[in-house]
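1. sequence first, predicted coordinates after that:
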Amino acid sequence: MKLAEIFERIVGPDAGVRFSAYDGSTAGSPDADVEIVVRSPIALAYVAQSPGEVGLARAYVSGHINVNGDMYTLLSRMASIAIDDVPLSRKIDILRQIGLKPLTMRVPLPPQEVKRSRLSQLGRRHAKGRDAEAIHHHYDVSNRFYEWVLGPSMAYTCAVFPKEDATLEEAQYTKFDLVARKLDLKPGMRLLDVGCGWGGMVMHAAKHYGVKALGVTLSRQQAEWAQKAIAEAGLSELAEVRFMDYRDVTESRFDAVSSIGLTEHIGKDNLPSYFSFLYDKLKPGGRLLNHCITRPNGFEPNIRASGFINRYVFPDGELESPGYLIERMNDAGFEIRHEENLREHYAKTLTHWCENLDAHWDEAVKEVGRGTARVWRLYMAGSRLGFEVNKIQLHQVLGVKLHQGGEAGMPLRPSLDWP
C-alpha cells in the first residue's frame, strides 16, 4: 500500500492537508495551503517504533518529515485526528501495511531530545542538580535566539493584552504592571522574583515603582543578560539578578514575592515546601503573586514524562490544576485574595512568538540549528492550540501573609483593573 493511502485512511480525505511521500504517492487536496512531506523511510521508522506524537516529532525535528505552510494551521486541522487517538486496532493495521522493516531499522534519537539517563544520574526529580540541568536544556539555548522570538521585552511568560490590537511589547508591559499593582508595590519596598528569567519583572519594579528587587534564575545565560541590561538601564542600585536556585536565597522579610512561570518546574511533591518557603520569605502583610500554566482540572492528564514536551522542551515539567495550587498555597498559610485565568492571553502571546520565529527563521536556524528551531516551531504552535481549546490554562493567584491579628492590609474592594 502506498504511503498516501495509509495517510488518507488515518485523516480522511477532507482534512485540508496535502500529503506527499518519497514513494511518489500523494493525497489530500492539491490546493491545500499546508503540506506534510515524508522525505525518507527513516521517518516511517521513527513513527513505527514510537507511534504517536514522539515518533512524529522525531521525524520532523530530524528533517525526515517536512511541513510546508503554517505549523499552527496544520496542527489545528489535525487536532481531532491525532494519531494518539487512533484506536490500537487501527495502529496495528497501519503497522502491518508499513511492514516490518521500519520496526527493525536502527535510527538515532535527534540530539535535541533530552537524554533521560543523564537526568537520572543527577538524582531524583527536582533535586537541585537535576533542576539546574533541566533549566539549562531549555533556557540556555541562545540569548540572541530568544531576542528574536520574544522581542525587546525578553519576557518568556504570558502577556496581558489590554486590547485586541495591542502589540506584544504593550502586552508584556501590562503583564508586569498588573503583577506590580496586585502586589501593591511602592517605593522603598523589597521584592523577591523567583525564576526571574531575563529580569523583566525585576527591572519593571525598580524602574516604575522604586522597589529594591532581587531576581534569581537557574539559567546562567539569563542572569548574565539581565545583569547587563540592568546596568545599561541605570538600575543597578535597585535591581539585581543572581544565578542561583531560589531555595538558596538567604535574605528574608521581603514585602512581596512574584513567581512568574516557575511553578511548572517545581513538581507536585515539592509544592508544599515551595509555598512554605515563599511564605517564610515575606513580612506579615506581604503578598505573593503566583503566575503559572495549569491543567484545566485535576482529571486532565498531566504532562507525560514520555511525551514530546518532556523529552524536547521542559524536562521534568509538571502542571497541576488551579484548585490544587490554591489549596497548597492556602495550606502554606496564605490567605487567597484573588484569582484569574488568562489562557486566551497566552494564546495571543504565542501567536506573536510564532510570528517572530517565522520572521527570523533563517537567522534562528543559523544560530541554534535547524533541529532546535523546528522543536520551537512545533512546541509553540502546539501550545497556542492547547490554550485556545482549553487543554491548558494560565492562572494568576494572589495570596497574602496575614498579620498576627488577622489583618490582610487589602482594600475592601480592589477595582477590577487593579489601579
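-> Yes, it's here.

2. when you work out contacts or count neighbours from here on, use the C-alpha atoms and nothing else.
-> Noted.

3. for the stretch 201-350 of the chain, which segments count as strands?
-> Secondary structure of the stretch 201-350 of the chain, counting by DSSP state E, counting those that start in this stretch: strands at 212-217, 239-243, 254-260, 282-294, 335-341.

4. packing partners of the last one?
-> Spelled out, it's strand 335-341. Other helices and strands packing on strand 335-341, by 3 or more C-alpha pairs under 8 Å, 6 or more residues apart in numbering; DSSP states H and E, are helix 322-331, strand 393-400.

5. the strands of the stretch 201-350 of the chain into a markdown table, with extra columns for mean neighbour count and distance to P87?
-> Listed next are these as a markdown table, based on neighbours: other C-alpha atoms under 10 Å; distance: least, C-alpha to C-alpha, whole Å:
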| stretch | mean neighbour count | distance to P87 |
| --- | --- | --- |
| strand 212-217 | 26 | 43 |
| strand 239-243 | 23 | 47 |
| strand 254-260 | 24 | 39 |
| strand 282-294 | 24 | 28 |
| strand 335-341 | 15 | 34 |
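
6. ok, which of those strands comes nearest A381?
-> Of all the strands of the stretch 201-350 of the chain, strand 282-294 sits nearest to A381, with 16.0 Å by C-alpha to C-alpha.

7. need the next SSE after that closest one, C-terminal direction.
-> Of the helices and strands lying after strand 282-294 in sequence (DSSP states H and E), the nearest is helix 308.

8. here comes the other one, which I'd like you to weigh against the first:
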Amino acid sequence: MTISVGEAFERILGRDAGMRVVAWDGSSGGPDDGLTIRLHSPRAVSYLLTAPGELGAARAYLQGELSIDGMDEANPYEVLKHLGVDVSARLPAWRDLRDLVGVVRSTGLTVPELPPEETPGQLRRLASGLRHGRQRDAEAISHHYDVGNDFYEHVLGPSMTYTCAVFETPETTLEDAQFAKYDLVARKLGLEPGMRLLDVGCGWGGMVRHAVKHYGVTALGVTLSLAQATWAREAIRRDGLEGRAEVRHADYRDVTERGFDAVSSIGLTEHIGVKNYPAYFRFLRDHLRDEGRLLNHCITRPDNKHPGLPTRGFINRYVFPDGELTGSGHIVEVMEDAGLEVKHHENLREHYALTLAAWSANLAKHWDDCVALAGLRRARVWGLYLAGSRVGFEDNGVQLHQVLATRTSAAGASGYPLRPSFT
C-alpha cells in the first residue's frame, strides 16, 4: 500500500529532524511539536525533488507552494536558526523505496516553473561569456546591485554601506558601526591630508567620501553598477566634495592612473573569481607607489581546503551570480606572491553577524515599501538571504577578513610604523 505524502517526508527526514510536514492532501508526518512545514500542492514536491536541499525549498517558498508556520518572511532568522545551516535528507530504507516511488508517481512529478528572479545555471550563463569575463561580471553586478537605490536606502540605512560594519558593542547603532569601519580602514591605510586613495568596487562611495571629508585625501572610486555610481556622484555633489572625490562607472581594470598612496578593496574580491586573484593583486600593487598600502576586506571560507569553489545553491541563483569564496590563508598567499608584504590580518566574523541583523531589522521595518519597490518574491529573497547569512556568520560557516599589506620597496622600505595607531 502506498504511503501518504506526509509519511514519505517523515521517512526521508527522520523524526528526530524536528520538522513536521503537512501536505495539501491532509496527510502529515513528523513530531507534533516540531517546526511545521506546509506543502500547498504537488508542485511543492516537484520543486523539492528536482533540486534537493535549500535551492528546491527556496523555489517552492518563493512560488508560494511551501510555507513554514510562524516564519516572518521579512526576517526569517528564528526559523533558519532552528533549521541550522544544513538539513540533510536521509536515504530511505530499501523496504520503503517502492512506497516512496508510488508517492512520487501519485503527485505527478514535473519540472516546475522557476521563479523569474532566479538567474540561470552556470552552463546557461555561458551565453554571456565565461565566468568573470568583463561582460558577464557586469551582468552579475547589475543583477544584484541595480535592484534600485530606493530599495537599498531602506535596507542599508543612511550610510548606504553594503559591507561589514565594526561594532564597539552589540548595542552600537548601524550608522556608528559603519562610520567606525570606514575609519578603521582609513587608519590602517595611514591616510593623511594630500594623499591619493583608490577605492575599487566603491559601491555608493562611502569610503571615498569618508576619506575625503575626514582625512583630507583626494579619492577615486570605481564601480560596475551604474545605479551606485549615479547615487554616489549626487552624494559627492551634495557634500561639496567635487574636485576631491570622484566615482566612475567603470571596471577597476580600466583605471589608468598610478602612484596611489593607498588602495582600499572593500567587498569586491568575492566577485572577481579566485583564479583571477594573482592578476588582481598584481594590478593593485602596480597602482601603488612604493611604501603605499593596500587594505583588502572580503568574505572568506573558514578554511583553505577548496580555493576557487564557486558558491552554489540559493546564493548563486538568487543573490550573487558567479560569486566565489576562498580561505583567508589563500588570499594572504596570493597577495604575498604578487609582491605585497602582509602587515596585519584581522577576522571580523562576529561583526558581520551584527551587521546582517541590523539590515534584517531594516528590511522588516520597511517591508511594505520594499515589496512595493522590488516585488514580493524579490523581497522574500532578501529576507532569506540576510537572515541565512547571519546564521552562517554566527555559526562560523563564513568569515570576514581584512588583510593589510604594503608595496615594500626593493630596498626593503615599507613605511609601516613599529606601533601602528589602529591596534
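-> Structure received. Quantities reported herein were computed from a predicted structural model and do not represent experimental measurements.

9. any idea what the TM-score is?
-> Here the TM-score for the pair of chains, by TM-score structural alignment, normalised by the length of the first structure, is 0.92; 415 aligned residues with a C-alpha RMSD of 2.4 Å.

10. can you add distance to I309 of the first structure and give the strands of the stretch 201-350 of the first structure back as a markdown table?
-> Listed next are the strands of the stretch 201-350 of the first structure as a markdown table, based on distance: least, C-alpha to C-alpha, whole Å:
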| stretch | distance to I309 of the first structure |
| --- | --- |
| strand 212-217 | 21 |
| strand 239-243 | 25 |
| strand 254-260 | 19 |
| strand 282-294 | 14 |
| strand 335-341 | 22 |
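
11. chain center to stretch 372-389 of the second structure: distance?
-> 13 Å (C-alpha atoms, centre = their mean, to the nearest Å).

12. if you compare the helices and strands packed on strand 335-341 of the first structure, which one is most tucked away?
-> Highest mean neighbour count of these: strand 393-400, a mean of 23 (counted as mean count of other C-alpha atoms under 10 Å).

13. packing partners for that strand?
-> By 3+ C-alpha pairs under 8 Å, 6+ apart, strand 393-400 of the first structure packs against strand 282-294, helix 322-331, strand 335-341, helix 343-359.

14. A159 of the first structure is nearest to which of the ones you listed?
-> helix 343-359 (5.9 Å).

15. buried residues, the helix or strand just after that closest one. List them.
-> Once the chain leaves helix 343-359 of the first structure, the next helix or strand it forms, by DSSP H and E, is helix 361-368. By neighbour count with 16 or more other C-alpha atoms under 10 Å, helix 361-368 of the first structure contains the buried residues W361, E363, A364, V365.

16. can you check stretch 384-401 of the second structure too?
-> Applying 16+ other C-alpha under 10 Å to stretch 384-401 of the second structure flags 384-395, 397-401 as buried.

17. contacts only, for the counterpart of R287 of the first structure in the second structure.
-> Under the alignment (TM-score structural alignment), R287 of the first structure pairs with R293 of the second structure. The contact partners of R293 of the second structure, by C-alpha atoms under 8 Å, 6 or more residues apart in numbering, come to L189, G190, D261, A262, V263, L404, A405, T406, R407.

18. 10 Å - rerun?
-> Counting by C-alpha atoms under 10 Å, 6 or more residues apart in numbering, R293 of the second structure touches 188-191, 197, 260-264, 284-285, 340-343, 404-408, 414-416.

19. one more: Q228 of the second structure?
-> With C-alpha under 10 Å, 6+ apart, Q228 of the second structure has these contacts: 142, 145-146, 148-149, 160, 202-205, 222, 247-249.
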